[in-house]
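Visitor: Build the 3D model from these lines:
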Amino acid sequence: MSSDPSAPAADARPASEAADASRTAEAQDLADRVNNRSHRPASPAFRDFVASGWDSSPLEDVAPLAAAEWTPARREAVSARFPGERLVVPAGALKVRSNDTDYRFRAHSSFLHLTGLENDSEPDALLVFEPREGSGHEVTLWFRPRAGADTEEFFSDARYGEYWVGARDDLASMTVRTGIATADSATALDAVTKDLGSVSVRVVRGADQTVEAQIDAAREQVAADLEASHAGDDELQQFLSELRLVKDAHEIDQLRHAIAITRRGFDRAVAALPAAPAHARGERLIETSFESAARLDGYGVGYDTIAASGDHACTLHWIRNDGRVHPGDLLLLDAGAEADSLYTADITRTLPVSGAFSPVQARIYDAVLAAADAAFAAAAAHTSRTVLFADVHAAAMEVIAQRLHDFGILPVSVDEALSEAGQQHRRWMVHGTSHHLGLDVHDCAQARREMYLEAELVPGMVFTIEPGLYFKRADLLVPEEFRGNGVRIEDDVLVTDDGVENLSADFPRTRAEVEAWVRELAGGA
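Guide: Just a heads-up that it's a prediction; the model follows:
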């Protein structure tokens, strides 16, 4: 192979020059070596030229976010719960996916709930509640504002520079959007760690390790009890999680929007069924058909899509989606679109790939549907009696146990299975029937048991109802014709003054409706 004639030979340099070059390479900071792949201009002439001739007008058409009307009440509730204390709610930092590329940013849900920010806003930001003398808090959103073209960040910072990632808000425009006073985050850590000997500080942990470390270091300097401090941090996160248990009107509207996007994605997935069996990764074809709608109409998916065919439908969190789709299979599609506001839907439908359920598949499907109907009825009864969140699950389990008994599969009586000492029916449905839904697909996860499972249903709660039955191919305790079939039916439910509303009622749900759906969009597949 011939060499580049313009390149010097390896041994053409004097030994001393080669040694100097080697030492220079060794001295280069390891983190900076990523820049060896490209030529970054650094001359004074370039720096002067690149900083000139840019329109530096303030951002135009800045308007309050849709949530800005609702977030003051949320922040006021936090302020009232923790009087006299400094509260720090980080958005979180960018997370490296590989080498020098990051995952798409998604802020911590507590930060989103209290600021109303959307999409990929706002890495490294902090929402800080500073106690006022007397009562209440001054709330400030500390974030990294737009850097002018006369700064090096503008053209050289691939994470934050406007040349690389587009225009960012300045302090004034962010205040308009959120209704919150703003400050440059360059001095935020000093602001949140000052006077720790005289003011109590709580921070939401798990969002930004740098912020946590700085606060913990400041606590150690004043000889604070770290164990007690961390318990206080947990109490803040618990309250912020429980604050989302009852949704306001804006949140409910956003969930409706996410569900509407999800319906369009399901239609795309159903329409793709005929092509799936011919593809070596038919499950992934279904997955990507759904996710195209989620990304086109919303921010993306709220969680990893489950597109599970045949025996894979019996693996509860099957997200690999690399299997084949065979005629005669049931395909379980568990998917949810995330709106630009980052509220997510969570819907599951089980689809007959060939357009019709077999007799055994129909028996399984109808059993799961009956369990879901029983759960709906239990939730709706809150208008006439006290209904706990756990009662919804119990109602579904009564049906599941009875149907397994009717199938001849349950090894004990229904009553024994439903007892605390039994639970044999749970072999075929080990997950819960419901979870809260909102900014997180499993929303309010840090809430106390008495505020979650043991809580009374009240208007404004939004949760799923999602019973299932899963008969794994390797399960020798069920008849052979049941094996390899998994069914889940999942809807998103709003508790109302009059009962409950199925927010996903627009999705085909009964066996006949699902078969008609497949026939209409997939031509019978």
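Visitor: from here on, contacts and neighbour counts on C-alpha atoms
Guide: Noted.
Visitor: Provide the secondary structure category for S504.
Guide: coil (DSSP: H, G, I helix; E, B strand; the rest coil).
Visitor: which ones are touching it?
Guide: I259, I347, D491, D492, V493 (Cα atoms under 8 Å, 6 or more residues apart in numbering).
Visitor: out of those residues, which is most surrounded?
Guide: Of all the contacts of S504, the highest neighbour tally under other Cα atoms under 10 Å goes to I259, namely 28 neighbours.
Visitor: which helices and strands does whatever helix or strand it lives in pack with?
Guide: Assigned by DSSP states H and E, I259 falls within helix 249-271. Helix 249-271 is packed against helix 282-297, strand 337-338, helix 511-522, with contacts defined by 3 or more Cα pairs under 8 Å, 6 or more residues apart in numbering; DSSP states H and E.
Visitor: Go again with 10 Å.
Guide: Contact here means 3 or more Cα pairs under 10 Å, 6 or more residues apart in numbering; DSSP states H and E; on that basis helix 249-271 packs against helix 282-297, strand 300-301, strand 330-335, strand 337-338, strand 347-352, strand 462-465, strand 491-496, helix 511-522.
Visitor: If you count contacts, what does the longest one end up packed against?
Guide: Identification of packing neighbours for helix 282-297 by 3+ Cα pairs under 10 Å, 6+ apart yields helix 249-271, strand 300-301, strand 306-309, strand 330-335, strand 337-338.
Visitor: Relative to L351, which of these is closest?
Guide: Closest of the helices and strands packed on helix 282-297 to L351 is strand 330-335, at 5.1 Å (criterion: Cα to Cα).
Visitor: please give me the structure for this one as well, since I'd like to look at both together:
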Amino acid sequence: MTHERDVATGSSVSGGTPAAGGHPTGQAGAGEVGTPSEGVASSGGRSQRPSSRAFREFVASGWGPRPDVRPETGEGARRAVARREALSARFPGDRLVVPAGGLQVRSNDTDHRFRPHTAFAYLTGLGGDTEPDCVLVLEPVPGGSGGHEAVLFFRPRAGRDTEEFYADARYGELWVGRRASLAEVEAATGVHARHLDDLPDAVAKGLGEVVVRVVRDGDPAVTDRLDAERLTHDVDLETAVRLDDDLADAVSAQRCVKDDWEVEQLREAVAATVRGFEDIARSLPRAVAHARGERVIEGVFAARAREEGNGVGYEVIAASGEHACTLHWIRNDGEVRADDLVLVDAGVEADSLYTADVTRTLPVSGAFSEPQRRVYTAVLDAADAAFAATRPGATIREVHQAAMQVLAERLADWGLLPVDAATSLDPQEGGQHRRWMVHGTSHHLGLDVHDCARLARETYQGQALEAGMVFTIEPGLYFRTDDLLVPEELRGLGVRIEDDVLVTADGCENLSAALPREPDAVEAWLADVQGR
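Guide: As a prediction, this is how the structure comes out:
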């Protein structure tokens, strides 16, 4: 059967799971082939392709043999075996469906760069721009003995004698390059692979007798298909098909403690991020000279991220001057002035999809002014207090409280609080110091920049820290230009210092320690990197 994606509609003609997103008319930048009078199939007059018998026969001929590739099973895939076994034990007898997700359309004719769903990447070890529309199914082993068989449903490359080869903008080799065979996917993952067209029957088999659990936000097309199957088989959604959050929550909880390979991936991401910050330091004179200097900073870091990894782990924050007081400033369209502080929050995402998350606040001139240094030192002291509180058995809440203690006392010393520090720190009657730092001090880090985020709030903040957990420490102070409660010399100053922290058996390790934090060390580092 020819598994052709209709270029005009973006739908799957083969009857398998519909593709999410995709090109309605083919990739941008590809010119039209032929004209209607030359025997072409037209898609609304926008994209045309030949369809004559002569063309089909000619395009299928004259190709050399494809290489026989048997990739080695990657380390991430080998680690995924134990992860699947742990998940299997959590849901004995249930069918578990974990989609990678589909492409998302951008600007009508192109797709955003693909990134698989985090749960899928974690349970397969597949990262980067791994083929969209894959679905991992953990099928319960029959006979009640427990355990699951892992099956990866995947759309393999089509033969060169098919229309898909030259005409399908989603899957065709002439459009997206050489794609893997089922055998190659099995070799890379160590998981049995089947054609994606088999997925609907596989997940609907025995529906009503076996509970099917789905990572609901993995791929809307998959959840819609399962809902349709439920209606076809006249079974109750609540008892037979669980489109709830239990499965995704369980995978999120599993990721809290990283193994040694995951930690190594994070180390690599942090090391590349450090080099990206060095690029930023060298770019500061050019940023000052540019009308949109923040874009200069963003651009040089993004280049490093693409050269050494999969890309940025999140949108770069390059916030100069008062923009640093907007916590998620990603517009990055402002100028960078010589007397500014510039707050840069950025992280390289490795090819394995593990990401760093580091923030440094740099004096553009190379030296902190007295008010800048005063605020910076307060934030650094708060971060150091949070580091001192980080150890096995402590909680993220306690780490946060240690940082807040320092900031509240410093703000009280500066005369900015309407109450004393102790009153401001009271959880019921206080909180005034949080006016200048409304965010939390820490979040888990891993495959997602805010990893394990599906944990319940109380669990997230109150669970005991364990060796192998990785999270951020990132206090800050932000004094907006229109804040009349702070002295004028502090208005427009925003400072955040963020490091990536590994909990060890007896304390913690700062994974991003290669980037200086002390103000004198920051100034010396800038001078050294810039060759001054």
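Visitor: returning to that earlier point: which among the contacts of S504 of the first structure gets closest to I286 of the first structure?
Guide: I347 (14.8 Å).
Visitor: Next up, the contacts around the equivalent of the closest one over in the second structure.
Guide: Taking TM-score structural alignment, I347 of the first structure has V358 as its aligned residue in the second structure. Contact analysis of V358 of the second structure by Cα atoms under 10 Å, 6 or more residues apart in numbering lists 270, 273-274, 277, 344-348, 472-474, 496-500, 511-512, 515.
Visitor: if we can go back for a sec, out of the helices and strands packed on helix 249-271 of the first structure, which is the most enclosed?
Guide: Of all those, strand 337-338 has the most neighbours on average by mean count of other Cα atoms under 10 Å, namely a mean of 34.
Visitor: For it, name the packing helices and strands.
Guide: Applying 3+ Cα pairs under 10 Å, 6+ apart, one finds that strand 337-338 of the first structure makes contact with helix 249-271, helix 282-297, strand 300-301.
Visitor: again, 6 Å this time
Guide: Other elements packing on strand 337-338 of the first structure under the criterion 3 or more Cα pairs under 6 Å, 6 or more residues apart in numbering; DSSP states H and E are helix 249-271, strand 300-301.
Visitor: Which residue in the first structure aligns with A389 of the second structure?
Guide: Counting by TM-score structural alignment, A389 of the second structure lines up with A378 in the first structure.
Visitor: swap that for I280 of the second structure, please
Guide: So I280 of the second structure corresponds to A269, using TM-score structural alignment.
Visitor: how far out from the middle of the chain is stretch 40-48 of the first structure?
Guide: Taking Cα atoms, centre = their mean, to the nearest Å, the mean C-alpha location of stretch 40-48 of the first structure is offset from the chain mean by 42 Å.
Visitor: ugh, wrong one, I meant stretch 324-335 of the first structure
Guide: Worked out by Cα atoms, centre = their mean, stretch 324-335 of the first structure lies 24 Å from the chain centre.
Visitor: How about residues contacting it?
Guide: 276-277, 280-282, 305-310, 313, 346-354 (Cα atoms under 6 Å, 6 or more residues apart in numbering).
Visitor: quick one on the thing from earlier: would you check that the match of I280 of the second structure makes contact with E287?
Guide: No. Using Cα atoms under 6 Å, A269 of the first structure is not in contact with E287; the gap is 7.2 Å.
Visitor: hey, what's in contact with both of those two?
Guide: Common neighbours of A269 of the first structure and E287 (Cα under 6 Å, 6+ apart) do not exist.
Visitor: Looking at the first structure, name the residue matched to L407 of the second structure.
Guide: Using TM-score structural alignment, L407 of the second structure pairs with I400 in the first structure.
Visitor: ok so, going back, contact partners of the helix holding I259 of the first structure?
Guide: By Cα under 6 Å, 6+ apart, the residues outside helix 249-271 of the first structure that reach it are 286, 289-290, 293, 336-339, 343-345, 521-522.
Visitor: go with 7 Å
Guide: Residues from elsewhere that reach helix 249-271 of the first structure, judged by Cα atoms under 7 Å, 6 or more residues apart in numbering: 67, 286, 289-291, 293-294, 297, 336-339, 343-345, 438, 503-504, 507, 518, 521-522.
Visitor: and it, how far from the second structure on average?
Guide: For helix 249-271 of the first structure, the mean distance to aligned residues of the second structure following superposition is 0.8 Å (mean Cα distance after the TM-score superposition for the first structure).
Visitor: What residues of that helix count as buried?
Guide: By neighbour count on 16 or more other Cα atoms under 10 Å, the buried set for helix 249-271 of the first structure is 251-252, 254-271.
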